[in-house]
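# Turn this into a structure:
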Amino acid sequence: MTAAWRWTYETADGAQVGNSHDFESRSDAETFIGLEFETLLGNGVDQVRLHEGDTEVYGPMSLHAE
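The predicted structure is shown next:
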């Protein structure tokens, strides 16, 4: 069985403010963040980190335009 993929949500200073639900694949997780980033920004999320199980795959990734 493979580990679930999940996003952690953070403020700009790195404080964790939530998590996404679990996804079956990295592709599903990345599609979700692409569709939901504006909503997350509106809810005070500045950056996200992607995890596979307990392993951080990448992050922090800013949700703000460069």
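# Could you use CA atoms for every contact and neighbour count after this?
Fine.
# Centre-most residue in the protein?
With distances taken as Cα atoms, centre = their mean, the residue of the chain nearest its centroid is Trp7 (3.0 Å).
# Show me what counts as buried in stretch 34-41.
Going by neighbour count (16 or more other Cα atoms under 10 Å), the buried part of stretch 34-41 is Phe37, Leu40.
# Actually, stretch 3-20.
For stretch 3-20, the neighbour count (16+ other Cα under 10 Å) marks Ala4, Trp5, Arg6, Trp7, Thr8, Tyr9, Glu10, Thr11 as buried.
# to compare against the first, here's another:
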Amino acid sequence: MLSMPWSWRLQKGDGETVTVPGVPEETFTTQADAESWLGLNWRELRDAGVEQVTLVEDGRTVYPMSLLDPE
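Below you'll find the model as predicted:
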């Protein structure tokens, strides 16, 4: 079975894609690897102004997730 690339789209709250200096665009071979990377880096991303992320598999949106604290 051919593995599809997984990645995170980093976004502002309005869905605008953002780039975070010093954080390269990563691709992963599995969903678990992508989710582990986010687990290690979400605070840094949030501190850099990323408000939400969207997990993407080979161009297909899997799910979005907020990085903001719930109100």
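# before we move on, back to that, the nearest residue to the residue nearest to the centre of the first structure once chain neighbours are set aside - how many residues pack around it?
In this structure, Trp7 of the first structure finds its nearest non-sequential neighbour in Leu50, 4.6 Å apart by Cα to Cα, 6 or more residues apart in numbering. By the criterion of other Cα atoms under 10 Å, Leu50 of the first structure has 23 neighbours.
# For Leu50 of the first structure, give its distance to Gln16 of the first structure.
From Leu50 of the first structure across to Gln16 of the first structure, the span is 13 Å (Cα to Cα, to the nearest Å).
# joint contacts of the two?
By Cα atoms under 8 Å, 6 or more residues apart in numbering, Leu50 of the first structure and Gln16 have these common neighbours: Thr8.
# hang on, Glu57 of the second structure packs against Thr27?
No. Glu57 of the second structure lies out of contact with Thr27 (Cα atoms under 8 Å); the separation is 9.5 Å.
# Run a quick neighbour tally on the aligned partner of Leu63 of the first structure in the second structure.
Matched across to the second structure, Leu63 of the first structure falls on Leu67, judged by TM-score structural alignment. For Leu67 of the second structure, the count of nearby residues is 19 (other Cα under 10 Å).
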